[in-house]
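[1] Take a look and give me a structure for this.
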Amino acid sequence: MNYFRTALLLAAMTALFMGVGFLIGGEGGMMIALLIAAAMNLFSYWNSDKMVLRMHHAVEANESQAPELFHMVRQLAARADLPMPKVYLINNPQPNAFATGRNPQNAAVAATTGLLESLTREEVAGVMAHELAHVKNRDTLIMTMTATIAGAISMLANFAFFFGGNRENNNPLGFIGVLIAMIVAPLAAMLVQMAISRTREYAADRMGAEICGNPIWLASALGKIAGGAARVHNPDAERNPATAHMFIINPLSGERMDNLFSTHPNTENRIRALQELAGSMGGGGGGYSRSSGADYASSAPQARGPVGQGTSRSDPPGPWGRSRRRDDGSTGGSPGGGSGRNGPWG
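    Next up is the predicted model:
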């Protein structure tokens, strides 16, 4: 079904791309758009993940640069029976994250520095588990390729404003066709993105909670990320709105609707579903309890309990391996009895 859904969606996006070409240049424009779409589908299959990472200035991190985050992703990937994905960091104060890649063998997870700074270790684990769920469900290919083609449709629609009104271009609908290309085509592309994104987020929430072992960790993270995304502007996301559906929470400003035009399900609904899941799991496996000596690098991947237990709810957020000043003015070490070494990005 994943492969069928991918083929169906790409066919719809290709047809939409051809339709814009027809409205701009008639049959000739449609054939040119078909050739461009075919080339773009092939190119985006192999390179769309790199393009998205480049759009958001993501930098690949290794184990020495981001030891705790790297170890966390490694253990979560083992629990999910996935190959170790590449880990990327985005120097952006907005808390957010996304996954990309054409298959689990070529996957990558990206987290902003704002996410690592504002969330606790357990909450970050919930977020990374959610992104790995997208990888395991093979959502990343369809989400990344859709972002690439939707962006191209928007660009082509903008070209319609300059070239679509020329009578010599065989536009069958004249100025009306130009308006359709400019307004309807990008809207249709956005709706196709939303159709896949909103349904897959709930599935990734559930599987991510199972991977990390505690739905409450992800529920708590979603609340914090939603609040941070509403307060902190993300210039890269605003410049590339076609990639918004890839993030765990919508990174665009002014997007708080949960209706036909929302790229993500309502955050409160997602949190409520995770809380219900936690109840069915018997309280979520005992998250937030303190357990000295447990960390992401050493605990067994086959363990059935929550990953990375080691902090209480009152522990301050990351960077986790660095001493931080608490609200009462005292200085706390890293969660779980860490050694106070560098934070998750070095």
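[2] going forward, measure contacts between C-alpha atoms and count neighbours the same way
    OK.
[3] okay, now the nearest residue to A80 once chain neighbours are set aside: neighbour count?
    Distances taken as C-alpha to C-alpha, 6 or more residues apart in numbering place I211 nearest to A80, at 5.9 Å, with adjacent residues excluded. Using other C-alpha atoms under 10 Å, I211 has 28 neighbouring residues.
[4] structure for this one too, so we can compare:
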Amino acid sequence: MNTMKTFILMAALTALFMVAGQAMGGQQGMMIALLFAVGLNFFAYWNSDKMALAMNKAREVSEAEAPDLHNMVASLAARAQLPKPKIYVVDNQTPNAFATGRNPDHAAVAVTTGIMRVLNRDELEGVLAHELAHIKNRDILIGSIAAVMAGAISYLATMAQWAMIFGGRSNDDEGGNPIVAIVMMIVAPLAASLIQMAISRSREYIADATGAEICGHPQSLASALNKLSSANEQIPMDVNPASAQMYIVNPLKGGSIANLFSTHPPMEERIRRLMAM
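    The predicted model follows:
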């Protein structure tokens, strides 16, 4: 169900780009925006793991430094039929974790120092299995494609604004009605961001389900999510908001309005679905 939802949302994002491009920049503007966004995100995709790890000040740990962690990841990776990813630690007492990498052969799992203090062994296995699920399901690739489309729409809106300011278009331009273009400049980037968030939420549900299958204990992952959510609400992490979506639970503190625009689905629903398994 969530896989189908992802495809529907991706199709909606593509359709929105086509409509916005035609309304704001015409065929030429649409193609320029797409090529620009693809170029930027192609670079980001190939360097996403390095960027994410550096942004979160993660350091790689050897098997000698963290033998239990390495053994746990190796065992879960074997169950998931994945190559063992590199393992990193973020020196932060707030418990959390994330995975990154463009494909299973170039992947990394990072955990905070706090997570090993708060969770028991079964719960930590559940969290690691969730992160391996993101790698197995190639969520980095899906997220990158969604970012390409959302970024292209935002760039197209900016380009159209500058064109209007400097008189770069007229009523008979290929783009069509200028009033429609103005409306699209406001609505399209917001709609693209909301669709991108919905895709991220959908992938989290899938990672929860796949992770539960990998570790074999849905209740352990549910228990871990409950502990991590409570800890991150009490002591939010000081992280770049751009990397917040990568973590298994939202590391940033936010109220009800912020939660509406969160890249993470409601924790109560995630736990409910896991317990139903």
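[5] before we move on, back to that, could you find the counterpart of the residue nearest to A80 of structure 1 in structure 2?
    For I211 of structure 1, the aligned position in structure 2 is I214, judged by TM-score structural alignment.
[6] I'd guessed that match sits against A78; true?
    No. Here I214 of structure 2 lies out of contact with A78, judged by C-alpha atoms under 8 Å, at a distance of 9.5 Å.
[7] Which other helices and strands does the biggest helix by length in structure 2 contact?
    Counting residues, the longest helix found in structure 2 (DSSP state H) is helix 178-215. In terms of contacts (3 or more C-alpha pairs under 8 Å, 6 or more residues apart in numbering; DSSP states H and E), helix 178-215 of structure 2 is packed against helix 2-24, helix 67-79, helix 121-136, helix 139-165, helix 218-234, helix 267-276.
[8] Let me have those helices in CSV, extended by distance to G101 of structure 2.
    Putting those into CSV (distance: least, C-alpha to C-alpha, whole Å) gives the following:
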stretch, distance to G101 of structure 2
helix 2-24, 20
helix 67-79, 15
helix 121-136, 7
helix 139-165, 7
helix 218-234, 22
helix 267-276, 24
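[9] out of these, nearest to V38 of structure 2?
    For these, the distance to V38 of structure 2 is smallest for helix 139-165, at 5.7 Å, taking C-alpha to C-alpha.
[10] and the angle from the closest one to helix 2-24?
    20 degrees (axes from the mean of the first three to the mean of the last three C-alpha atoms, to 10 degrees).
[11] and helix 139-165 of structure 2, which residues are buried?
    If you call a residue buried by 16 or more other C-alpha atoms under 10 Å, then helix 139-165 of structure 2 has these buried ones: 139-140, 142-157, 159-161.
[12] returning to what we had before: got the angle between the longest helix of structure 2 and helix 218-234?
    Using the same axes, to 10 degrees: helix 178-215 of structure 2 against helix 218-234 is 130 degrees.
[13] Who's the closest spatial neighbour of G101 of structure 1, skipping the chain neighbours?
    Using C-alpha to C-alpha, 6+ apart and skipping residues adjacent in sequence, the residue nearest G101 of structure 1 is A107, 4.2 Å away.
[14] give the contact list for the one you found.
    Listed by C-alpha atoms under 8 Å, 6 or more residues apart in numbering, the contact partners of A107 of structure 1 are 85-86, 99-101, 135, 140.
[15] try H233 of structure 1
    Going by C-alpha under 8 Å, 6+ apart, H233 of structure 1 touches 94, 252-253.
[16] please redo it, this time with the cut-off set to 10 Å
    92-94, 251-253 (C-alpha atoms under 10 Å, 6 or more residues apart in numbering).
[17] swap in K5 of structure 2?
    K5 of structure 2 makes contact with 11, 198-199, 202-203, according to C-alpha under 10 Å, 6+ apart.
[18] mind running it again at 6 Å?
    Listed by C-alpha atoms under 6 Å, 6 or more residues apart in numbering, K5 of structure 2 has no contact partners.
[19] any idea whether V109 of structure 1 is helix, strand or coil?
    Per DSSP: H, G, I helix; E, B strand; the rest coil, the local secondary structure of V109 of structure 1 is strand.
[20] Okay, it and A66 of structure 1: tell me how far apart.
    According to C-alpha to C-alpha, to the nearest Å, V109 of structure 1 and A66 of structure 1 sit 13 Å apart.
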